[in-house]
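S.K.: how would this look folded up:
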Amino acid sequence: MKNIYIYTRYGLALGGVGMALMEILKRLNELDGIKLKLIVEKELFFESFLTDKVPHDIEIMYLKNQNAYENLFLVKKMKKILTSAKSSKIKILIIRSIDRAINSINIKKTLKNENIDILIDFDMSLCGKIKKLKAKKKIVWVHNYINIYPWYSWKNNIKYYDNIMVTCEESKKTILDNNKTLGNKIVKLYNLINFDRVIEMSLQKVPLIELSFIKDKYIVSVMRLDSKQKDFHTLIGAHKLLKKEGIKVKHYIIGSGPDRCSIEEEIIENNLENELILLGAKKNPYPWIKNSMFFVHSSKYEGMPIVLVEAMILEVPVISTSCPVGPSDILDHGKQGILVKMMDSSDLAQAIHLMLSDNKIREEFKKKNKDWLTEFRCSKSLNTLKNVLDLN
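M.R.: The predicted structure follows:
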């Protein structure tokens, strides 16, 4: 029996990384000869949306009991500082350093007496600690643009992993640009995407109260309301330019996140409440994607945005910013969808206008996407994963 431990800091949140983790857990759990354990760090202010989707026979180990943790005097102080608008950057840095130190102690205590054959660091959360952790094989999964992580952590420690899983060619190149000796450790593996599940969920009925929304002509985005990563300023700017030219379209945005209030304020300031409509998070966004005219993705950096592939599975054309890393790989450098410049409202506005006005272009993308999607079939990625885990 091979003991495989998967560590995640963010993987139970509703989003691309979370959905990728759920599919991997499901697929690995179907294999014989392995025992899976999921180690989860419960962070402050973090909601675990996907806990009930973890297969029931996989043990979940929490580093922190959330209620007990949040009742600690120190943690209450930390929470107050982190949420206060008056807190200085130095105070916030100190508090986050304390939190990281607590996490480090908890990780070592949790894993100390465990017999680990394979330890998978699913979101690079163990990078600074990996050298001191014991496992026969250590694997890291790079789901995002690696240069957003603290350079002193990943550049000094990524060499201590036996394998580095990347989700696109661009990501591999970025790592090799920083350290050419890692080439034999890097494995490109597209996230496991269950095509049948996406199609099946897209056919589910939406609540009666939402039917009038979904029957309208609209375009859609599904992304976290986080302005640090997602480029809402450019998206809002694009709609401002379109409205100035007399081009109006309803654009539904599905997702939740820390910057909802500031995004909403910017939408109101630009009189775009009837164009940009925040619908909040939805456990099943697929009927909304399927019934849209096309999908728009505006971001400053990515890893492999699964939602772009999911839109293509549902025969929905895609516009995406050409940010590092992922969209260019998924859209085959602009052959399978429209890639626009980062942080360029004018370029995005032109792409939206073109897709709105030219039905022929939308139909061409739908046809081309069918053949291209073979690249992202789950079976292909699963075989690669089994090879890395020595399960074949």
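S.K.: rest of the way, CA atoms for contacts and neighbours
M.R.: Will do.
S.K.: Quick one: residues in contact with the helix or strand hosting residue 99.
M.R.: Under the criterion of DSSP states H and E, residue 99 resides in helix 89-111. Contact with helix 89-111 is made by 41, 63, 64, 78, 81, 82, 129, 133, 134, as judged by Cα atoms under 8 Å, 6 or more residues apart in numbering.
S.K.: Same list, the residues you listed, but as a markdown table with secondary structure and neighbour count please.
M.R.: Listed next are the contacts of helix 89-111 as a markdown table, based on DSSP: H, G, I helix; E, B strand; the rest coil; neighbours: other Cα atoms under 10 Å:
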| residue | secondary structure | neighbour count |
| --- | --- | --- |
| 41 | coil | 22 |
| 63 | coil | 22 |
| 64 | coil | 17 |
| 78 | helix | 20 |
| 81 | helix | 16 |
| 82 | helix | 19 |
| 129 | coil | 14 |
| 133 | coil | 14 |
| 134 | coil | 18 |
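S.K.: Skipping adjacent residues, who's closest to residue 344 in space?
M.R.: Counting by Cα to Cα, 6 or more residues apart in numbering, residue 344 lies nearest to residue 234, which is 6.2 Å off, once chain neighbours are set aside.
S.K.: To compare against the first, here's the next sequence to fold:
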Amino acid sequence: MKKRILFLISNLETGGVSKSMVSLLNTIDRQKYDVSLWIASPHGVLFSQIPKEVKIFSNQRITALFQGFTGCIYLLKQGCFFLFLGNLFRMFLTKVSKAWAGRLLAWLMPAIGDGEFDLIVDYNGQQQLYYMVNKLKGKRKVTFFHSDYSQWPYYYTADKKYFPKVDAIFTISPHCVEVLKEWFPKQADKIHLMENITSPILVNRLAEESFNNPWREGAVKLVTVGHVTDTKGSHWAIEAAHILKERGIDVHWAFVGAVGDVSRYAKMIEQWNLQDNIALLGITSNPYPYIKSADIFVHPSQFEGKSIALDEAKLLCKPIVVTNFSTVHDQFQDGVNGSVCEMNPVAIANAIEMLIRNENLREKYIGYLKKNRADNTSEIDKIYELID
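M.R.: Down below sits the predicted model:
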């Protein structure tokens, strides 16, 4: 009999956690394991990339609980008055305590699944962790935290009650491991490293697919992949583009990802007359042709756990400019495999300009990345070890 594994995730939009989940599901040995996916909101541009052998568990009431006031209206129309009132209260409670709101959301979600699993893996944390512990049947249960906990401690009062109830806690970089151990010293023996899986074969295959070239001919082609938000440093990037233009450097910068505040960023672009220098492309299920075709990959984020987009850019051997967030040195050594700069528009512009003007430095990065391509699909063994 195949061992049964259930993964939990909130959605499959283009964020790093979702991309990592899809890579994991495509890597796991589905001939040996019966793999299921519990998904709160069964949609997203990556949903089509789930292998057909993976069984999907979803429930419209759970989806509605994740949809704010729109979901509340749906619950009311369906006659789910208890869930309607509970979710309405939970939404207001979020303003007071995310931890208590997360626990209430987990309590409101109905239990769905298919009997007992050999292993249940909560891939999101927070409310999915509390739901897994309280309502799902599994011989072993593990959870993931995909970021630097010191930058995202909002659920601490709940996590400290639930982390003791799982068999293992995974996070995605050495720095994130150390931070989790500092916050949860009593659980230190349970805290382990499991990197986000990035498959070179999958990335390189998808990078060969056709795409609509967004760049203006003759300009230096820059690309950034990820949500367009201040958290990801998008405001710095737009100002950096302005600085480069003022210096007479012709760049055309493509941003691939959902735009958090379209009117605000459009206003910034218009204010600095950057309509011919910046393209906000929105969401795509396949950003890899854009990365492959670009001259320079820029990642101006304020903080990350361990960025999948950066791992993908490294696999495609792009010269990279990245800001000095807390975990950056888990992936980069400045001047060796990328240019690490400070978190401000001038520093970002300076690093980009240096790469544009210094062909030897670009070739150095490309050569290093070609010689040190990492295939970390063996990280899946850490899941197997929990169940075999």
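S.K.: need the contact list for the equivalent of the residue nearest to residue 344 of structure 1 over in structure 2.
M.R.: Taking TM-score structural alignment, the alignment pairs residue 234 of structure 1 with residue 236 from structure 2. Going by Cα under 8 Å, 6+ apart, residue 236 of structure 2 touches 230, 300, 343, 344, 345, 348.
S.K.: Need the residues you listed in JSON lines (columns: secondary structure and distance to residue 387 of structure 2).
M.R.: Below are the contacts of residue 236 of structure 2 laid out as JSON lines (DSSP: H, G, I helix; E, B strand; the rest coil; distance: Cα to Cα, whole Å):
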{"residue": "230", "secondary structure": "coil", "distance to residue 387 of structure 2": "40"}
{"residue": "300", "secondary structure": "coil", "distance to residue 387 of structure 2": "39"}
{"residue": "343", "secondary structure": "coil", "distance to residue 387 of structure 2": "42"}
{"residue": "344", "secondary structure": "coil", "distance to residue 387 of structure 2": "46"}
{"residue": "345", "secondary structure": "helix", "distance to residue 387 of structure 2": "48"}
{"residue": "348", "secondary structure": "helix", "distance to residue 387 of structure 2": "45"}
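S.K.: I'd like the residues you listed written out as CSV, with distance to residue 249 of structure 2 added.
M.R.: Putting these into CSV (distance: Cα to Cα, whole Å) gives the following:
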residue, distance to residue 249 of structure 2
230, 24
300, 19
343, 21
344, 18
345, 15
348, 14
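S.K.: Would you format those as TSV with neighbour count and distance to residue 307 of structure 2 included?
M.R.: Below are the contacts of residue 236 of structure 2 laid out as TSV (neighbours: other Cα atoms under 10 Å; distance: Cα to Cα, whole Å):
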residue	neighbour count	distance to residue 307 of structure 2
230	16	16
300	27	11
343	17	16
344	18	19
345	23	20
348	28	18
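S.K.: quick one: which two of these are the most distant?
M.R.: 230 and 348 (14.5 Å; Cα to Cα).
S.K.: my guess is residue 252 of structure 2 meets residue 220, correct?
M.R.: Yes. If you go by Cα atoms under 8 Å, residue 252 of structure 2 and residue 220 touch, sitting 6.0 Å apart.
S.K.: More neighbours: which of those two?
M.R.: Neighbour count, other Cα atoms under 10 Å: between residue 252 of structure 2 and residue 220, residue 252 has more, with 25 against 17.
S.K.: give me every residue that touches the counterpart of the more buried one in structure 1.
M.R.: Aligned by TM-score structural alignment, residue 252 of structure 2 pairs with residue 250 of structure 1. By Cα under 8 Å, 6+ apart, the contact set of residue 250 of structure 1 is 217, 218, 219, 274, 275, 276, 277.
S.K.: can you do 6 Å?
M.R.: Contacts for residue 250 of structure 1 (Cα atoms under 6 Å, 6 or more residues apart in numbering) come out as 218, 275.
S.K.: all strands for the stretch 1-150 of structure 1, in order.
M.R.: Per DSSP state E, counting those that start in this stretch, the stretch 1-150 of structure 1 carries strands over the ranges 2-8, 34-40, 59-62, 118-121, 137-142.
S.K.: Same list (the ones you listed) but as TSV, adding distance to residue 290 of structure 1 and mean neighbour count.
M.R.: Converted to TSV, the strands of the stretch 1-150 of structure 1 look like this (distance: least, Cα to Cα, whole Å; neighbours: other Cα atoms under 10 Å):
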stretch	distance to residue 290 of structure 1	mean neighbour count
strand 2-8	30	21
strand 34-40	33	18
strand 59-62	34	16
strand 118-121	33	23
strand 137-142	29	21
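S.K.: how about CSV for these, with distance to residue 240 of structure 1 added?
M.R.: Below are the strands of the stretch 1-150 of structure 1 laid out as CSV (distance: least, Cα to Cα, whole Å):
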stretch, distance to residue 240 of structure 1
strand 2-8, 39
strand 34-40, 42
strand 59-62, 45
strand 118-121, 42
strand 137-142, 35
